[in-house]
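*Asks:* quick one: sequence plus predicted model below, questions after.
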Amino acid sequence: MSTNHKDLKQQSFPTYSMDEWMTAVNNSLKNKSMDALYSNTYENIRLKPLYSSEDLDFTNIDQYSGSRLRIRGFDSPGDQPKTWRIAQKIKRQDWAEVKKILKRALENGQDSLSFDVDYLENVDDVNFSELNNQNVPYFLLTKHHFHLLLKKALEVEQSHSFGIIAMDLISCNLHQGKLEADSPPILENWSLQVLRAHRELPNIKTILIDTTPFHNGGANAVQELALALAEAIFYIEHMRNKDWEPSQVAKKLVFHFGIGGNFFMEVAKLRAFRALWTTVARAYGISPYEDRVVVSAETSTFTKTVLDPYVNMLRSGNEAFSAIIGGIDYLHVSPYDEIFHENGEFSARIARNTQLILQEEAHLKRIVDPAGGSYYIESLTNELVEKAWELFQKIDALGGIVEGLKSGWIQNDINQVLNKRLLDVETRKHSVIGANVYANPSEQISYTNTKNEKTGGTIIPITSVRIAQAFENLRERAHEMKLQGKKLCAGLICLGELKDYKSRADFVTGVLATGGITTDWGHNFRSFEEIKEFISTTKFPYYCICGTDDMYKDYAMKIGEWVQENYPAIKIDISGKFTREQMDSYCKRGISDSIYLHQNMVQKITSLLNLWEV
């Protein structure tokens, strides 16, 4: 039977009202509340289970890029740049190596001259003329070598010099507790370099607003946006003292963001930024023809792990995708091994090719703001704009970003969010694959020194954190114990049939694996004598009983009492969540503790590893 395509074109889905949808959901939830479908983000935004046209005011939505608040993009249709620039940051200590790798990268898809300037040991040897970088922009963000880089750029033909050579005096040394923007001599020297570059390198953007230290310190999207605006105000006001108009400052601005793992939030963050910056620009009288600023991004180090590092490829791919959908001009995708050693050729190639795939195979270079019109993303964008503007006003009331950092108010605000994030990882409310879930205890790991630099500064530092560090520390501790010849293996006392204990045994096995502890399952125990034989034969320092609650009533207390009498050094837990009264009765009969969902696993594993150190 042939298909009538004309009829298919006339087909449509039936339209349902929100009330009809809620009725269907309530029927499927049965005894659960509708509240179970709502969730809260770290930005204090309450996410709904369904968004519709009723959530939007269509009269206040940008219809195309370059209009109103620039939410859909700075550039008008027809004026769009070809695509974003691939700005993979080469990380090597020797200039000769950087030069060789960068030349090869430029031949294989990279289209920006980018390397980690501050990682170089022989930065004085940098010679841009050796790169033959005509028509390739600089993308050089530095904390320590701003003056030197500008000097090096002046040594080549000026007509070839364009792009970004920039430094952020506010955020560059926050990890050390130093606020360079509060030092008049440093600020004055920086200003002189900006003014000189404006005269002699007019096509170089020099004023960086780098929010990645805040992002990698645990800040949420609202905080990143508000701090970006507060930094912009600081630089505009400072350069006014040098007789610069706000529009002149805007032409030199580069906003640099870290991109985390919450896909839709990161898309909305970049869209919200354009609305917020446009609002500030209008307040300063910057015309719509002069308010276009460069937005660059890099994938987060906060989300990356030493454990199961190949998963970092997937994380970076997700983050890169959201950055591109949100709208950026330059992008660095972190290689999967970036956090624990210099990029290998393989990891650097995969990171660069991630961007090339998104450009050439996903065709993202051919579209503008594909998220526009999404009820969810438009609503999220609007909420970020409102909350970020409110926080920006609070920072401004403190006297601006410098005063906010000097008082510690900003650091405290970020730390509150960071502590929530870390607690959610430790209790496994937030999953980190390979670290707190689906861990491989036998994995060979290249551990890295995660100690922070000494501060010696005058303000509270904002240090870079990685979300899985606590579990990495546990695994490193377990690794060192194994090197000492200790066998980290726990016994599982599995009661009854497989269906009775498997779910709890799997759960306990997964939890212990996050601390590098393997498990030996004692299967299908149906008598107390079998259990005693298993314990007497294996003599592990730790066992966990897995089964049904009814089986615990028959066996748990007997096992606890027998072990307490015969092997007092052995610790016995049960799997499951119980009331305080129930646990008190178990503990009185030799049971030490329990393992259950949303328990603080870092604290739990730490206490268990102590058993093998005795």
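*Replies:* The structure has been received and is ready for your questions. Residues are numbered from 1 along each chain as shown.

*Asks:* only C-alpha atoms for contact and neighbour calcs from this point on.
*Replies:* Fine.

*Asks:* quick check: next helix or strand after the strand or helix carrying residue 320?
*Replies:* Under the assignment given by DSSP states H and E, the secondary-structure element containing residue 320 is helix 311-326. Once the chain leaves helix 311-326, the next helix or strand it forms, by DSSP H and E, is strand 330-332.

*Asks:* second one coming, line it up with the first:
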Amino acid sequence: MSYEDWRKLVETELKGAPFDKKMFSPSYEGITLRPIYRREDAAHLPHVESLPGFAPFVRGAHVTGYGQKPWDVSQEIAVSSPAEFNNAALNYITRGLSALNMVLDHATRDGHDPDWAAPEQVGAGGLSIATLADLEKALQGIDLGKTTLLVRCGASGMPFGALLAALARKRNKTRALRGCVETDPLGVLSHEGKLPQSTGAAYDEMAALTRWAAQNAPELQTICVHSRAWHDAGASAVQELAFALATGVEYLRALAQRGLEVNTVAPRTRFAVTVGSQFFMEIAKLRALRMLWSRAVAAAGGDENAQRLSLHVRTSRWNKTVYDPHNNLLRATVESFAGVLGGCDSMQVGAFDEVLRAPDDFSQRIARNTQLVLQQE
């Protein structure tokens, strides 16, 4: 059936109602969504014939997709004690977790000794790590060469990075380190409105940590562009992409001024993107980010390997309900599936009760199993 014949049938069913008004839908992003799309509508798009693993990486960063290795299953462990963190981590790893998502508390993220920090900062919002002994206790029994570490360090990853380097050297695992010691000063500034140091000082520490990783831990990333602050503030998919890309480019420029080439910085940069429930829009958002980052890195002189986007996805929080939290299971499943089709390298599915309280073992297990089922599918 041709489009014209289909439209005539629809207009008959509409009984005189305007076709454009009833069948076309404006999105929050300002994009008019059509009722039906055909192959001809995409024929003019330049990336339609692109292949997985090749620039601009719209269809993923790897040639085989998830055929050889699935994405890392990640989960935040919301405790403040290193011993509690270790117990939970060892338990979760035996149940399918492949990436430890470590969120540091406010005192650690700001570089404050817990003995001297304000009491309300210690243990607030995450794990308190002040010494090498603390980190050893948190990661006791965990193989640093087999477990991806995603550590939310705030504006500077230097204090935690130094402790991790010392622990890895002690275990003879420095070159096996993988994951990201997440440094994101502009993300912190956007979310909290302030920084514990100047942006220049944050960039200096980011450059030093990135230089060390490039020389000693080639699989360890040191920069992470978080989009959550803008997503939670109500940004559209287009705005979220714009802010995230601008942040990533700013980091490339700042580190270039400090003597680091784009081919060194870009592969050590990860994007952490929050995904909402608009299924097709969110898939398009992630794929568009791949293409935009590839172009930005290419314009800065980066080679094809540097243009590959490393992507962490997290399901949204602001669209979850406190009145019927089991509905959040459906929303999180839709969002996580969008993350998979968008080509994530790691993902965290929020627990269905996370907007009500600290997630319990049951809700955490359901969140992990959502990803494990998707991997098997």
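*Replies:* Yep, it's here. These figures come from a predicted structure and were not determined experimentally.

*Asks:* rewinding a little: mean deviation, the helix holding residue 320 of structure 1 versus structure 2?
*Replies:* After superposition onto structure 2, helix 311-326 of structure 1 sits on average 0.9 Å from its aligned residues (mean C-alpha distance after the TM-score superposition for structure 1).

*Asks:* tell me the counterpart residues of that helix in structure 2, please.
*Replies:* Helix 311-326 of structure 1 corresponds to residues 327-342 in structure 2, going by TM-score structural alignment.

*Asks:* what do you get for stretch 239-256 of structure 1?
*Replies:* With TM-score structural alignment as the criterion, stretch 239-256 of structure 1 aligns to 255-272.

*Asks:* same check, this time on stretch 203-212 of structure 1
*Replies:* Mapped onto structure 2 with TM-score structural alignment as the criterion, stretch 203-212 of structure 1 occupies residues 219-228.

*Asks:* now do the strands in the stretch 251-377 of structure 2.
*Replies:* Using DSSP state E, counting those that start in this stretch, the strands of the stretch 251-377 of structure 2 run over residues 269-275, 310-315, 346-348.

*Asks:* which other helices and strands contact the last one?
*Replies:* Contact analysis of strand 346-348 of structure 2 by 3 or more C-alpha pairs under 8 Å, 6 or more residues apart in numbering; DSSP states H and E lists strand 72-76, strand 310-315 as its packing neighbours.

*Asks:* that strand vs structure 1, average distance?
*Replies:* Once the two are superposed, strand 346-348 of structure 2 sits an average of 0.3 Å from its aligned residues in structure 1 (mean C-alpha distance after the TM-score superposition for structure 1).

*Asks:* that strand: how far from the chain's middle?
*Replies:* When C-alpha coordinates are averaged (C-alpha atoms, centre = their mean, to the nearest Å), strand 346-348 of structure 2 and its chain have centres 7 Å apart.

*Asks:* who's in contact with that strand?
*Replies:* Residues outside strand 346-348 of structure 2 that contact it (C-alpha atoms under 8 Å, 6 or more residues apart in numbering) are 71-76, 99, 311-315, 336, 339.

*Asks:* which stretches of the stretch 101-250 of structure 1 form strands?
*Replies:* Listed in chain order, the strands of the stretch 101-250 of structure 1 (DSSP E, counting those that start in this stretch) span 138-141, 163-167, 204-210.

*Asks:* distance to residue 473 of structure 1 for those strands - can I get that in JSON lines?
*Replies:* Written out in JSON lines, the entries for those read as follows (distance: least, C-alpha to C-alpha, whole Å):
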{"stretch": "strand 138-141", "distance to residue 473 of structure 1": "31"}
{"stretch": "strand 163-167", "distance to residue 473 of structure 1": "33"}
{"stretch": "strand 204-210", "distance to residue 473 of structure 1": "29"}
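
*Asks:* out of the ones you listed, which is closest to residue 522 of structure 1?
*Replies:* Taking C-alpha to C-alpha as the measure, these were each checked against residue 522 of structure 1, and strand 204-210 came out nearest at 54.5 Å.

*Asks:* number of nearby residues for residue 104 of structure 1?
*Replies:* Applying other C-alpha atoms under 10 Å, we find 12 residues neighbouring residue 104 of structure 1.

*Asks:* alignment lookup: it to structure 2.
*Replies:* In the superposition onto structure 2, residue 104 of structure 1 corresponds to residue 91 when matched by TM-score structural alignment.
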